[in-house]
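1. attaching a predicted model along with its sequence, questions to come.
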Amino acid sequence: MASCTIPLLVLSLLVLWTCPGLGATNDAEDCCLSVTQRPIPGNIVRGFRYLLLKDGCRVPAVVFTTMRGHQLCAPPDQPWVDRIIRRLQRISAKVSLSKSYSS
């Protein structure tokens, strides 16, 4: 009986390890554990990305990347977060527009 239990246990662990829906492989290291309620100065931010519940994160957040490469988690529903995102999008649009004219 014991000889049958060990292979079954190994197979079960292998299935849990390789199935993203069952195991703990949802890239949780990319998720924010908390968000700051204090506004981040927009002039120190160079980029952003969203981390949402549908991505497997427990805390929805906008992750801002600073000029120094630090990543700061912010709540996506705050007006100050929207202002920073709009500013970054305007800058990005201007840069891509100027690149298309110079090519």
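-> Now that the structure is in, tell me what you want to look at.

2. going by C-alpha atoms from here, please, whenever you check contacts or count neighbours.
-> Will do.

3. what segments of the protein are helices?
-> Secondary structure of the chain, counting by DSSP state H: helices at 2-18, 79-102.

4. residues in contact with the nearest residue to residue 60 once chain neighbours are set aside?
-> Residue nearest to residue 60 in three dimensions, not counting chain neighbours: residue 52, with 4.4 Å by C-alpha to C-alpha, 6 or more residues apart in numbering. Counting by C-alpha atoms under 8 Å, 6 or more residues apart in numbering, residue 52 touches 58-61.

5. list the contacts for the residue most central in space within the chain?
-> By C-alpha atoms, centre = their mean, the chain has its centre lying nearest to residue 51, at 3.8 Å. Residues near residue 51 by C-alpha under 8 Å, 6+ apart: 31-32, 57, 59-63.

6. residue 12: which of these is nearest?
-> Proximity of those to residue 12 (C-alpha to C-alpha) peaks at residue 57, which lies at 25.2 Å.

7. how close does residue 88 get to residue 42?
-> Per C-alpha to C-alpha, to the nearest Å, residue 88 is found 9 Å from residue 42.

8. next up, a structure to set beside the first:
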Amino acid sequence: MAPLLALSLLVLWTSPAPALGGANDAEDCCLSVTQRPIPGNIVRAFRYLLIKDGCRVPAVVFTTMRGYQLCAPPDQPWVDRIIRRLRKTLAKSKRHSS
């Protein structure tokens, strides 16, 4: 299911970022985001790519267990649920490693 999901979603695209007072060679930005929920159990990490970062489309980029990077809208409840679960898992693993 993951390969089919990855094919149906737009992955990252490298595009030049506008110069905002710094020497930013290139920024990975999403050209679009999927409105279809991504199964949370295939996600291992996330990061934000926002307009303030030089991207035209604000997105949360989820990295799957297989290394795919999927772009999702940051304002969707299903995106928030995945992020909360990932943060909870990370906090739990930090407590156990201390």
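-> Yep, it's here. Since we're looking at a predicted model, the values are computed, not measured.

9. one step back: the helices of structure 1 into TSV, with extra columns for mean neighbour count?
-> Output for those, formatted as TSV (neighbours: other C-alpha atoms under 10 Å):
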stretch	mean neighbour count
helix 2-18	11
helix 79-102	13
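
10. of all those, which one comes closest to residue 37 of structure 1?
-> So among the helices of structure 1, helix 79-102 is nearest, using C-alpha to C-alpha, at 9.9 Å.

11. which residues touch the closest one?
-> 39, 42, 45-48, 62, 74-76.

12. switch the cut-off to 7 Å
-> If you take C-alpha atoms under 7 Å, 6 or more residues apart in numbering as the criterion, helix 79-102 of structure 1 is touched by 39, 42, 47.

13. can you tell me what residue 39 of structure 1 aligns to in structure 2?
-> Here residue 39 of structure 1 is matched to residue 37 in structure 2, going by TM-score structural alignment.

14. find the nearest non-adjacent residue to its match, please.
-> residue 78 (6.4 Å).

15. try residue 28 of structure 1
-> residue 57 (6.6 Å).

16. burial of the alignment partner in structure 2 of the one you found, as a residue count?
-> Matched across to structure 2, residue 57 of structure 1 falls on residue 55, judged by TM-score structural alignment. The number of residues packed near residue 55 of structure 2 is 19, by other C-alpha atoms under 10 Å.

17. I'd say residue 55 of structure 2 and residue 29 touch.
-> Yes. Between residue 55 of structure 2 and residue 29 there is a contact at 5.5 Å, judged by C-alpha atoms under 7 Å.

18. structure 1: which residue goes with the residue nearest to residue 37 of structure 2?
-> With TM-score structural alignment as the criterion, residue 78 of structure 2 matches residue 80.

19. and for residue 66 of structure 2?
-> Match for residue 66 of structure 2 (TM-score structural alignment): residue 68.

20. mind checking how far that match is from residue 47 of structure 1?
-> Distance from residue 68 of structure 1 to residue 47 of structure 1, by C-alpha to C-alpha: 11 Å.
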